[in-house]
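Student: Sharing a model prediction with you, sequence too.
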Amino acid sequence: MIVKAVKFMTGEQMNVTVICGSLRKESYNRKLLDLMKAEFPEHWEVEEAFLHHIPLYHADVEEVGTPEAVVKLKLAMMRADGVIIVTPEYNNGMPGVVKNALDWASSPPAHSALTHRAFALAGATPGSGGTALSQYQVRQTLTAAEAYVMPGPKMLVAGVAKKTNKDSGMLEDEKITRHVRKFVEAFDSWMHRF
């Protein structure tokens, strides 16, 4: 533990919001997020923002008043020094719930929760692509909103079903765990840049 703590930039408290882009309770991306949480340093204050009740983006609805679920999402992002999005990949792209959440979070542009905020992307899939195409699309959307997306290390977990313990339901793979540690340390450094 002492060696691990030394690798982080400082012991300064950082507020981090995490988002799982899959709504399924037992999703592989939820398992990846759980594995990541176990490696988060003590100086991170972590809050999870949920996408379950966010309605489809609609400018007419926004004009009347921002829905409560969207207000919660935006506040969670705005309180954060950094945001980690763990996203699955559907049909070679990002899930609609992720794009919808980012569209809400970035609107109106003058009050965007994405602009000039540090982000990191991760994802897991049973397939061989490791959510690379999904993460590429999320990165595009965040970049368009002037967010600071960590360039690497990439967290692309392929073949995740084979790395999940059937008895415990947990993602258990030493190579992935080591990479998660590098990812978390890199994001701590990335947040400190901004």
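Tutor: Happy to help now that I have it. Numbers count the residues shown, from 1 in each chain.
Student: going forward, measure contacts between C-alpha atoms and count neighbours the same way
Tutor: OK.
Student: ok, longest helix in the protein?
Tutor: Determined from DSSP state H, the single longest helix within the chain is helix 174-193.
Student: Return the residues in contact with Ala101.
Tutor: Going by Cα atoms under 8 Å, 6 or more residues apart in numbering, Ala101 touches Leu51, Ile54, Tyr57, Val70.
Student: possible to save those as JSON lines with neighbour count?
Tutor: Formatted as JSON lines, the contacts of Ala101 follow (neighbours: other Cα atoms under 10 Å):
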{"residue": "Leu51", "neighbour count": "20"}
{"residue": "Ile54", "neighbour count": "18"}
{"residue": "Tyr57", "neighbour count": "19"}
{"residue": "Val70", "neighbour count": "21"}
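Student: Now render the residues you listed as CSV, adding distance to Gly152 and secondary structure.
Tutor: Listed next are these as CSV, based on distance: Cα to Cα, whole Å; DSSP: H, G, I helix; E, B strand; the rest coil:
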residue, distance to Gly152, secondary structure
Leu51, 25, coil
Ile54, 29, coil
Tyr57, 30, coil
Val70, 29, helix
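Student: Now do the contacts for the residue nearest the centre of the chain.
Tutor: In the chain, the centroid-proximal residue (Cα atoms, centre = their mean) is Ile85; its distance is 1.3 Å. For Ile85, the set of contacting residues under the criterion of Cα under 8 Å, 6+ apart consists of Val18, Ile19, Cys20, Gly21, Phe119, Ala120, Leu121, Ala122.
Student: what about versus this one:
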Amino acid sequence: MSKNTVLALVGSLRADSTNQKLAEAIALNAPEHVDVLIHETLGNIPFYNEDIDVEGQVPAAAAALRAAANDADTLLLVTPEHNGTVPASLKNAIDWLSRPYGAGALTGKPTAVVGTAFGQFGGVWAQDEARKAVGIAGATVLEDVKLAVPGSMVRFAEVHPKDDAEVVEQIKGVFVALEESRTAAAA
């Protein structure tokens, strides 16, 4: 079985982000044939603007994001919920990856969305909005890959998600669904 590279984009820029911790737990629980790479520089990418998206002049952070996404087999968006929707940093990454129109790094890229949030539903609104945005941008949205962990600020106040048995089981389910999607796409 060949290695599958999953690029994780974390929508929270906060140093003690529960979504960053969730991404770390996902990377730690990846099967042997999966490499999870967490992209660390979403906060350094300027807001998308066609005036600066010029060949040879694309900001370095945006170019690095595009290169990482192009090299990945699958994208995994790990998102908190900001005012009922996806955070600006993650939406901005989607915008950069959607260009050039019809040929961006998202075009046809299998993409899953997971996350955790303080509220009782675990950020499902933000996850739905992220799925909508990446789908419109041309990604192949993996609708069956879901993980929404509610009550993140309390639940992970003293326990890292990698040490939460229920979350680890849900992460394993994410990888099963990713593998099923990969197998179905190859058929």
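Tutor: Structure's in. What do you need? Quick caveat, the model's predicted, so the values are computed rather than measured.
Student: TM-score for this pair?
Tutor: Once the chains are laid over each other, their TM-score by TM-score structural alignment, normalised by the length of structure 2 reads 0.90; 182 aligned residues with a Cα RMSD of 1.6 Å.
Student: Quick one: neighbours of the nearest residue to Gly11 of structure 1 once chain neighbours are set aside, just the number.
Tutor: Counting by Cα to Cα, 6 or more residues apart in numbering, the nearest residue to Gly11 of structure 1 once its immediate chain neighbours are dropped is His43, at 5.7 Å. Taking other Cα atoms under 10 Å as the criterion, the count of residues near His43 of structure 1 is 15.
Student: one step back: is the residue nearest to the centre of structure 1 located within a strand, as I assumed?
Tutor: Yes - with DSSP: H, G, I helix; E, B strand; the rest coil as the criterion, Ile85 of structure 1 is assigned to a strand.
Student: Looking at structure 2, name the residue matched to it.
Tutor: Ile85 of structure 1 maps onto Leu77 of structure 2 when the alignment is built from TM-score structural alignment.
Student: for Lys72 of structure 1, same thing?
Tutor: For Lys72 of structure 1, the aligned position in structure 2 is occupied by Ala64, per TM-score structural alignment.
Student: State the distance from that match to Leu13 of structure 2.
Tutor: Distance from Ala64 of structure 2 to Leu13 of structure 2, counting by Cα to Cα, to the nearest Å: 17 Å.
Student: repeat for Asn83 of structure 2
Tutor: Using Cα to Cα, one obtains 16 Å as the distance from Asn83 of structure 2 to Leu13 of structure 2.
Student: Just to check, Leu22 of structure 2 is in contact with Asp163?
Tutor: No - under the contact definition of Cα atoms under 8 Å, Leu22 of structure 2 does not touch Asp163, with a separation of 10.5 Å.
Student: Can you tell me the residue that sits opposite Val105 of structure 2 in structure 1?
Tutor: For the record, residue 105 of structure 2 is Ala, not Val. In structure 1, Ala105 of structure 2 lines up with Ala113, judged by TM-score structural alignment.
Student: surely that match meets Ala80?
Tutor: No - no contact is recorded between Ala113 of structure 1 and Ala80 when judged using Cα under 8 Å, the distance being 9.6 Å.
Student: sorry, back to before: pick out whichever of Leu22 and Asp163 of structure 2 has more residues nearby.
Tutor: Between Leu22 of structure 2 and Asp163, counting by other Cα under 10 Å, Leu22 is the more crowded of the two (26 against 11).
Student: Name the nearest residue to that one, ignoring sequence neighbours.
Tutor: In space, and not counting its chain neighbours, Leu22 of structure 2 is closest to Pro161: 5.7 Å by Cα to Cα, 6+ apart.
Student: Now do the contacts for the one you found.
Tutor: Lys21, Leu22, Ala25, Val167, Val168.
Student: Just name the closest of the residues you listed to Ile136 of structure 2, please.
Tutor: When the contacts of Pro161 of structure 2 are compared for distance to Ile136 of structure 2, the smallest value, 25.8 Å, is given by Leu22; criterion: Cα to Cα.
Student: Helix, strand, or coil at the alignment partner in structure 1 of the closest one?
Tutor: In the superposition onto structure 1, Leu22 of structure 2 corresponds to Leu32 when matched by TM-score structural alignment. Three-state call for Leu32 of structure 1 (three-state DSSP): helix.
Student: Verify the contact between Leu32 of structure 1 and Thr125 for me.
Tutor: No - Leu32 of structure 1 is not in contact with Thr125 according to Cα under 8 Å; the separation is 10.1 Å.
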